[in-house]
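In: Take a look and give me a structure for this.
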Amino acid sequence: MALALSSEAQDLLFREARTANTFTDEPVGDEQMRAIYDLVKYAPTAMNQQPLRVLLVRGTEARERLVGLMSPGNRAKTAAAPLVAILAADLDFHEELPKVFPHFAGAKDLFADEAARARSARFNATLQVGYFILGVRAAGLAAGPMAGYDAAGIDKEFFDGDHTVLAVVNIGRPGENAWFDRLPRLAYDEVVTTV
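Out: Got it, this is the predicted structure:
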């Protein structure tokens, strides 16, 4: 067997998993989200940076503010999803490095350059976003990640200047007609080369 995961786990996480566009009204609880985070917190990052920050949008007023910042095609599904997560990169992640990388006393000093620190935050948090989506799938839920939104507006409305949005993800159990047709994927030989 080429893969260690069971065929059922492969289907759950990859082959049968889809981006949901509609959801049932079944709530997604804090306990589920805590279990998801406790699984995905082990995502690989450079120097164990962990710059991902997750803002769960549960309140009616907060949801309305977010919906107003989504692209028109994403508004209805964001308004109707049981839970919405704003996934952001903490641009000041280096302040936490002594906690998560204690063996290297100078880790925080490596990120004195603000532009380099922001690039590192975005790159590593984006890795964590992928794992977050897999964690949602592992919980038996569907994720609807979106990039159609007013990023500057979300940063201003929900963050204090040291975080930047990377994705907005609707989370829940898939609803009626949740899926678009599966689109083709590139084949191995179209993507992988060996030197």
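In: Could you use CA atoms for every contact and neighbour count after this?
Out: Will do.
In: is it true that Ala143 touches Thr19?
Out: Yes - between Ala143 and Thr19 there is a contact under Cα atoms under 8 Å: 5.8 Å.
In: Of these two, which one has the most company?
Out: With neighbours defined as other Cα atoms under 10 Å, Ala143 and Thr19 compare such that Ala143 has more, 29 against 19.
In: sec struct for the more buried one, please.
Out: Under DSSP: H, G, I helix; E, B strand; the rest coil, the three-state class of Ala143 is strand.
In: List the contacts of it.
Out: Counting by Cα atoms under 8 Å, 6 or more residues apart in numbering, Ala143 makes contact with 18-20, 133, 136-137, 169-172.
In: Which residue, other than its chain neighbours, is closest to it?
Out: Ile171 (4.8 Å; Cα to Cα, 6 or more residues apart in numbering).
In: Spatially central residue in this structure, please.
Out: Val129 (3.2 Å; Cα atoms, centre = their mean).
In: State which strand of this structure is the longest.
Out: Determined from DSSP state E, the single longest strand within the chain is strand 163-172.
In: Check the offset of that strand from the chain's centre.
Out: Chain-centre distance of strand 163-172: 6 Å, with Cα atoms, centre = their mean, to the nearest Å.
In: what's the next helix or strand after that strand in contact with?
Out: Proceeding N to C from strand 163-172, the next assigned helix or strand is helix 188-191, under DSSP states H and E. Contacts to helix 188-191, defined as Cα under 8 Å, 6+ apart, come from no residue at all.
In: What of stretch 94-112?
Out: 47-49, 117.
In: Start and end of that stretch, how far apart?
Out: Distance across stretch 94-112, first residue to last, is 9 Å (Cα to Cα, to the nearest Å).
In: please give me the structure for this one as well, since I'd like to look at both together:
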Amino acid sequence: MAEPLCDLVLDRVFRKARTFNSFTDRPVDEATLRALHELWKWGPTSTNQQPLRVVWCVSDAAKSTLAALCAPGNAKKVLDAPVSAVLGMETNFVHYLPRVFPHTDARGWYGDNRRLIEESAFRNSSLQAAYFIIAARLLGLDTNPMSGFDEEKVNEAFFAGTTSRVNFITTLGYGDPATLYPRGPRLEFEETNLIR
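Out: Coordinates of the predicted model:
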């Protein structure tokens, strides 16, 4: 039986981890983005569907395009971060199922039920995006996941000609602790849990 990980890991991923609005000037290179993918790709999804799609906005041009489609407060965050990422969901993930779930014909479980497919893509890309955030923290990075953007225009700008759609966006880098607000409280076990 596996033993719990040490407090250092638990603190970095959850207990002391923060959402950063501002980052230091330290760059995030492509090798780090690839290392991040090599971690989050292993998180489990229903029928191993892996619907998360990521567009990395690294160049000034890409960040400017994304920022122009965000609410004003988010636009500044996108422009100032070393990297911004558009986290999307592949709505045609069933195409990949023979490759990623080869031991049975899982496509038949979804059929042509677009509602089921899109709900599953949303649910499982959200799950993978959570793995993305945890993987970033394990690699010493910080994030700021955000809504507050024009969904239709983000899809046009970053997913045109594909069957992917945006779920949410995040900034990525090495957080500047001098810009943190006091940590918000969390709800207690009795408020959020029910044992039956």
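In: that older thread, so the residue nearest to the centre of the first structure: helix, strand or coil?
Out: Assignment for Val129 of the first structure (three-state DSSP): helix.
In: residue contacts, it?
Out: Contacts of Val129 of the first structure by Cα under 8 Å, 6+ apart are 52, 87, 167.
In: if we can go back for a sec, just the closest of the contacts of Ala143 of the first structure to Ala147 of the first structure, please.
Out: Val169 (8.9 Å; Cα to Cα).
In: Now do the residue nearest to that closest one when sequence neighbours are not counted against Leu87 of the first structure, distance only.
Out: Distances taken as Cα to Cα, 6+ apart place Pro145 nearest to Val169 of the first structure, at 4.1 Å, with adjacent residues excluded. To Leu87 of the first structure, Pro145 of the first structure is 10 Å away according to Cα to Cα.
In: Show me the common contact partners of the two, please.
Out: Overlap between the contact sets of Pro145 of the first structure and Leu87, as judged by Cα under 8 Å, 6+ apart, is given by 167-169.
In: So which residues of the second structure form strands?
Out: According to DSSP E, the strands that the second structure contains are 52-57, 83-90, 142-146, 164-173.
In: For Leu8 of the second structure, which of those is the nearest?
Out: Nearest to Leu8 of the second structure among the strands of the second structure is strand 142-146 (15.9 Å), distances taken as Cα to Cα.
In: For the closest one, buried residues please.
Out: Under the neighbour-count criterion of 16 or more other Cα atoms under 10 Å, strand 142-146 of the second structure has 142-146 buried.
In: and if you look at stretch 150-165 of the second structure?
Out: 151, 153-155, 158-159, 164-165.
In: Can you go through the contacts of stretch 94-112 of the first structure and name the buried ones?
Out: The neighbour-count test (16+ other Cα under 10 Å) marks 49, 117 as buried among the contacts of stretch 94-112 of the first structure.
In: which of the contacts of stretch 94-112 of the first structure sit farthest apart?
Out: Within these, Asn48 and Arg117 form the most distant pair, 13.8 Å apart (Cα to Cα).
In: Now Gln32 of the first structure: closest residue in space, sequence neighbours ignored.
Out: According to Cα to Cα, 6+ apart, the nearest residue to Gln32 of the first structure is Ala139 (7.4 Å).
In: Aligned counterpart of that neighbour in the second structure, please.
Out: Aligned by TM-score structural alignment, Ala139 of the first structure pairs with Leu139 of the second structure.
In: Roughly how far does its match sit from Leu87 of the second structure?
Out: Leu139 of the second structure sits at a distance of 19 Å from Leu87 of the second structure (criterion: Cα to Cα).
In: More neighbours: these two, which one.
Out: Of the pair Leu139 of the second structure and Leu87, Leu87 is the one with more neighbours under other Cα under 10 Å, namely 23 against 15.
In: need the contact list for the more buried one.
Out: Counted by Cα under 8 Å, 6+ apart, Leu87 of the second structure has contacts 52-55, 129, 166-170.
In: Please point out which of those the first structure shares.
Out: Contacts conserved in the first structure for the contacts of Leu87 of the second structure, using both residues aligned by TM-score structural alignment, their matches' Cα atoms under 8 Å: 52-55, 129, 166-170.
In: ranges for the helices of the first structure?
Out: Per DSSP state H, the first structure carries helices over the ranges 7-10, 30-40, 60-67, 72-80, 97-100, 114-138, 151-158, 188-191.
In: Outside of the fourth one itself, list whatever touches it.
Out: By Cα under 8 Å, 6+ apart, the surrounding residues in contact with helix 72-80 of the first structure are 21-23, 25, 63-64, 67-68, 84, 146, 148, 170.
In: how about 10 Å then?
Out: Contact with helix 72-80 of the first structure is made by 20-25, 60, 63-64, 66-70, 84-85, 144, 146-149, 168-171, as judged by Cα atoms under 10 Å, 6 or more residues apart in numbering.
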